[in-house]
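Participant: structure of the sequence below:
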Amino acid sequence: MSEHATIVPRENLDFGLDGDIPKYWMDNDPFKTRFFDAMSTLFPMGEKFFITSVREFKDQITSPKLQQEVKDFTRQEAQHSLVHRQYNERLKKQGVEIDAINAQIETRLFVDAFKLTTPVQRLAVTSALEHLTSMMCTSFFERRELLDKSDSRVRALYAWHAIEEVEHKAVAFDVLTQVAKAGYWQRNLAMLTVSFGFPLTVSKIMNHMFKVDGFSRWQRLGMWAKGLWWFYKPGGLFMPTLGYYLAYYKPGFHPWKLKEMPSYGTWLRTFQRTGDPIAAGNALHAAGQ
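Facilitator: So this is what the prediction gives:
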């Protein structure tokens, strides 16, 4: 566990998001595209919540190493929020109600959650969501076919986000277990909660996007039937991630017991050589199985 990726904040990256990115940038498929687009709408407020949840315990952290990791985690998450806000402006121009979505998520995370939960519970939710994010990042970029027919600029955005999620995947967990002293059942109850709440939130936003796109009720039902099969069929989007997901529930679990994505080094070397996140994203994608 001592040998793992180093947290490196990377700022002022240009993904060409002001360019002529197709509306349905993933395989010309509305469902697949809107799944990733819906997640993007959640990231700005979500990343702010993660930062806030971790920083609520910063004065209790005595380890210099963990203190630095929290600072680097904060810088990375702030950049993710910034770039996804830029991406979400594209969606706003398409008619997606980004401001309303942000307002709803902000109320849920920074008003309701602060009334109904403790700082430890909010940190447990953050740790669980960080595990789900790392799971998706690692698993999606292991399989080249998933993002094969996607716009290279958006794919590069998600590749960069994935790399940094892998780098800081243990920070919230370490603060939760080492500083907040949360136990096994507390962290796992939070995981069960977000395992239901997160997909429901994403699906509601996707359905809003489908309505904005002009699809009828019957068209949307057909898209959901086909899309859910893509999600959950054997070998689909999520079934191969099951082992990664379930690992969180094991006694003695730690995020660094799960290896980072196999092609992590490929992205890192390409970015260090070129300084181009799109070239690095292409290299990461090409290295998938």
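
Participant: from here on, contacts and neighbour counts on C-alpha atoms
Facilitator: OK.

Participant: which parts of the stretch 1-150 of the chain are helices?
Facilitator: With DSSP state H, counting those that start in this stretch as the criterion, the stretch 1-150 of the chain has helices at 30-55, 64-93, 98-107, 113-116, 119-140.

Participant: with mean neighbour count added, can I get the ones you listed in TSV?
Facilitator: Formatted as TSV, those follow (neighbours: other C-alpha atoms under 10 Å):
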stretch	mean neighbour count
helix 30-55	21
helix 64-93	18
helix 98-107	15
helix 113-116	12
helix 119-140	23
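
Participant: what's the closest of those to residue 224?
Facilitator: Checking the helices of the stretch 1-150 of the chain against residue 224 by C-alpha to C-alpha gives helix 30-55 as the closest, at 7.7 Å.

Participant: sequence B follows; please return its structure for comparison with A:
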Amino acid sequence: MNTSNPLMVRKLLVDLSQGFPRHWLAGKAFRTQFFNALSMSFPVGEQDFIDSVREAALSLPAEADHSSLRATIQDFIGQEATHRRVHSLYNAELEKQGLVNHWQYWTADQIELGRQRNIPALSKLAVTAAFEHCTAVLADLTLRYPEVMAGAEPMLQTLWNWHAVEETEHKAVAFDLYRTLGGSYKTRLRWYGYAMLRFTVMATKQTINNLWHDRVLFKPSTWIDAARFFFGRHGLVWLTAGPLFGYLKRDFHPWQHDNRELAEQWLASNSEQYAIVRGLAPVDLAA
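Facilitator: Next comes the predicted model:
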């Protein structure tokens, strides 16, 4: 399966400095603070993804057979670096609204612990591949079911859809690199379990913390919204369970679920929302 296709690095044309409403997602506190929590994880988390892919890529054999994958890795780094920058601006506005980003410190502590324990580069890459799959599943949900973002403030709806498009485009990069370097099925599953547990715990803790600072943690409407968000007709649990468990298959590959058409449709319909910047100075994998 040839999945090492070139990626576009894009600049998102939204102005986050103008701010946005506290409950920007249809006025609903819970789902707003859930997405805010996800944003809080991205600057540190996506830098870690970049670092793990860059480190592992140094072990790629020099043969020309891997030139396509090397080029795609550069594009992956470019896209993730752009996500990191945009979500840093997003998170700065959340701080102005009184929210406190704990997730960035939890992630930094986990990264430092991995360094102290000398976790192998291939294992760190397995963690990145796992998180990339989780992100890709949520991205597919965002693009496939408009109900998820119905009523959102237009600027943030654009931001999350743009992010979902690019997560879809590069969802196989870390996985392909892991497979090319001979990563085992057993190791892939072990680190997937770790990543999913870590994501679930941290997303829950940060969302609750956001709701606390938003002063809506104990409002019945908050938890009614939470129940609908996770267990309603288009609930997160029902829509993500199958794809998330699909990662456990021995023959799994991200592009067995080919949803590139969703990304292409959004890009074609929203070309005024971004500018293509790919083709600037190349990314140095050894930097």
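
Participant: give me the TM-score for these two chains.
Facilitator: Between these two chains, after superposing, the TM-score reads 0.87 (TM-score structural alignment, normalised by the length of the second structure); 270 aligned residues with a C-alpha RMSD of 2.1 Å.

Participant: returning to what we had before: redo the helices of the stretch 1-150 of the first structure as CSV? Include distance to residue 10 of the first structure.
Facilitator: Formatted as CSV, the helices of the stretch 1-150 of the first structure follow (distance: least, C-alpha to C-alpha, whole Å):
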stretch, distance to residue 10 of the first structure
helix 30-55, 16
helix 64-93, 7
helix 98-107, 25
helix 113-116, 30
helix 119-140, 17
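
Participant: nearest to residue 274 of the first structure, of those?
Facilitator: Between these, helix 64-93 lies closest to residue 274 of the first structure; by C-alpha to C-alpha that is 19.9 Å.

Participant: so the closest one matches what in the second structure?
Facilitator: Using TM-score structural alignment, the residues of the second structure aligned to helix 64-93 of the first structure are 67-96.

Participant: in space, what's closest to the residue nearest in space to the middle of the second structure - neighbours in sequence excluded?
Facilitator: Most central in the second structure under C-alpha atoms, centre = their mean is residue 135, positioned 4.0 Å from the mean C-alpha point. In this structure, residue 135 of the second structure finds its nearest non-sequential neighbour in residue 167, 6.9 Å apart by C-alpha to C-alpha, 6 or more residues apart in numbering.

Participant: if I look at the equivalent of the one you found over in the first structure, how far off is residue 233 of the first structure?
Facilitator: By TM-score structural alignment, residue 167 of the second structure lines up with residue 165 in the first structure. In this view, residue 165 of the first structure and residue 233 of the first structure are 26 Å apart by C-alpha to C-alpha, to the nearest Å.

Participant: one step back: within the helices and strands, which one has the residue nearest to residue 135 of the second structure?
Facilitator: helix 154-169 (DSSP states H and E).

Participant: next, the buried residues of that helix.
Facilitator: 155-169 (16 or more other C-alpha atoms under 10 Å).

Participant: next one: stretch 13-30 of the second structure
Facilitator: For stretch 13-30 of the second structure, burial by neighbour count (16+ other C-alpha under 10 Å) applies to 16, 20, 22-25, 28-30.

Participant: the residue nearest to the centre of the second structure matches what in the first structure?
Facilitator: Per TM-score structural alignment, residue 135 of the second structure is aligned with residue 133.

Participant: you'd agree residue 264 of the first structure is up against residue 163?
Facilitator: Yes: contact criterion C-alpha atoms under 8 Å: residue 264 of the first structure and residue 163 qualify, at 6.7 Å.

Participant: report the contact partners of residue 186 of the first structure.
Facilitator: 121, 124 (C-alpha atoms under 8 Å, 6 or more residues apart in numbering).

Participant: sorry, slip of the keys, the one I care about is residue 188 of the first structure.
Facilitator: Counting by C-alpha under 8 Å, 6+ apart, residue 188 of the first structure has contacts 248-249.

Participant: ok, now how distant is the aligned residue in the second structure for it from residue 16 of the second structure?
Facilitator: Counting by TM-score structural alignment, residue 188 of the first structure corresponds to residue 189 in the second structure. With distances taken as C-alpha to C-alpha, residue 189 of the second structure is found 38 Å from residue 16 of the second structure.

Participant: do residue 131 of the second structure as well
Facilitator: Distance from residue 131 of the second structure to residue 16 of the second structure, by C-alpha to C-alpha: 26 Å.

Participant: can you check residue 141 of the second structure too?
Facilitator: Relative to residue 16 of the second structure, and taking C-alpha to C-alpha, residue 141 of the second structure is found at 24 Å.

Participant: what does residue 86 of the second structure give?
Facilitator: Applying C-alpha to C-alpha to residue 86 of the second structure and residue 16 of the second structure gives a distance of 8 Å.

Participant: was I right to think residue 133 of the second structure contacts residue 171?
Facilitator: Yes: assessed by C-alpha under 8 Å, residue 133 of the second structure is found in contact with residue 171 at 6.5 Å.

Participant: overlap of the contact sets of those two?
Facilitator: residue 254.

Participant: buried ones in the helix or strand where residue 225 of the first structure lies?
Facilitator: Taking DSSP H and E as the criterion, the element that holds residue 225 of the first structure is helix 217-232. Within helix 217-232 of the first structure, the residues that count as buried by 16+ other C-alpha under 10 Å are 220, 223-224, 227, 230.

Participant: residue contacts, residue 28 of the second structure?
Facilitator: Residues counted as contacts of residue 28 of the second structure (C-alpha under 8 Å, 6+ apart) are 222, 225.

Participant: which position in the first structure aligns with it?
Facilitator: Aligned partner of residue 28 of the second structure by TM-score structural alignment: residue 29.

Participant: gap between its match and residue 23 of the first structure?
Facilitator: As judged by C-alpha to C-alpha, residue 29 of the first structure and residue 23 of the first structure stand 9 Å apart.

Participant: again with residue 51 of the first structure
Facilitator: 31 Å.

Participant: next one: residue 86 of the first structure from residue 99 of the first structure, what distance?
Facilitator: Residue 86 of the first structure is 13 Å from residue 99 of the first structure, by C-alpha to C-alpha.

Participant: go on, residue 45 of the first structure?
Facilitator: 11 Å.

Participant: now do residue 4 of the first structure: how many residues are near it, please.
Facilitator: For residue 4 of the first structure, the neighbour count with other C-alpha atoms under 10 Å is 12.

Participant: and it, what does it touch?
Facilitator: Taking C-alpha under 8 Å, 6+ apart as the test, what residue 4 of the first structure contacts is 167, 256, 260.
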